[in-house]
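Student: no sequence for this one, just the structure:
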């Protein structure tokens, strides 16, 4: 999914959540991934990462982490009362 100048593995635009699934080659590109994550967070995205072997061997745990992250989404600011409203 294109997000700015990057391609996200999975992105839920309405939730501003990006899920990245990383293989072993990402261990060699930590600085790039950090800069990429910093950019995405600056654009208002939340980014969570999983290793391929976590997805393959612990899918329930990965799904639970995604669900927890979605539940942690801050609720919208309450509407301001108009001046003079009760």
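Tutor: It's in. Keep in mind that what you see is a predicted model, and the values were worked out from it rather than measured. Numbering: from 1, shown residues only.

Student: going forward, measure contacts between C-alpha atoms and count neighbours the same way
Tutor: OK.

Student: My understanding was that residue 37 contacts residue 49; is that so?
Tutor: No - shown here, residue 37 and residue 49 do not form a contact pair, counting by Cα atoms under 8 Å, at 10.0 Å.

Student: higher neighbour count, those two?
Tutor: Between residue 37 and residue 49, residue 37 has the larger neighbour count (other Cα atoms under 10 Å), namely 17 against 13.

Student: contacting residues around the helix or strand the more buried one falls within?
Tutor: Assessed by DSSP states H and E, residue 37 sits inside helix 30-42. Contact with helix 30-42 is made by 6, 26, 46-47, as judged by Cα atoms under 8 Å, 6 or more residues apart in numbering.

Student: what about versus this one:
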């Protein structure tokens, strides 16, 4: 999207899901600029730590299932 690569994109919901590994601790300013750009396109960015995906996948799935931006739109 633009000059950025996103991990997951749901066009129906206009949501970007980012899985943040350890490299993100060294690039906070880059991530903030990236999120601002994606938000300016009308997208919602959901950031999930990689450790949550690796060790607590059910909790991640529950959070995404309940997230207001990913709920079925009526």
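Tutor: Here it is on my side, so go on. If you're wondering where the values come from, they're calculated on a predicted model, not measured in any experiment.

Student: hmm, back to that, tilt between the very next helix or strand once past the helix holding residue 37 of structure 1 and helix 30-42?
Tutor: Going down the chain from helix 30-42 of structure 1, the next helix or strand is strand 46-51, by DSSP H and E. Angle of strand 46-51 of structure 1 versus helix 30-42, following axes from the mean of the first three to the mean of the last three Cα atoms, to 10 degrees, is 150 degrees.

Student: residue range for strand 46-51 of structure 1 in structure 2?
Tutor: Mapping strand 46-51 of structure 1 onto structure 2 (TM-score structural alignment) gives residues 44-49.

Student: Mean distance of that stretch to its aligned residues in structure 1, please.
Tutor: Here the mean offset of stretch 44-49 of structure 2 against structure 1 after fitting is 0.7 Å, by mean Cα distance after the TM-score superposition for structure 1.
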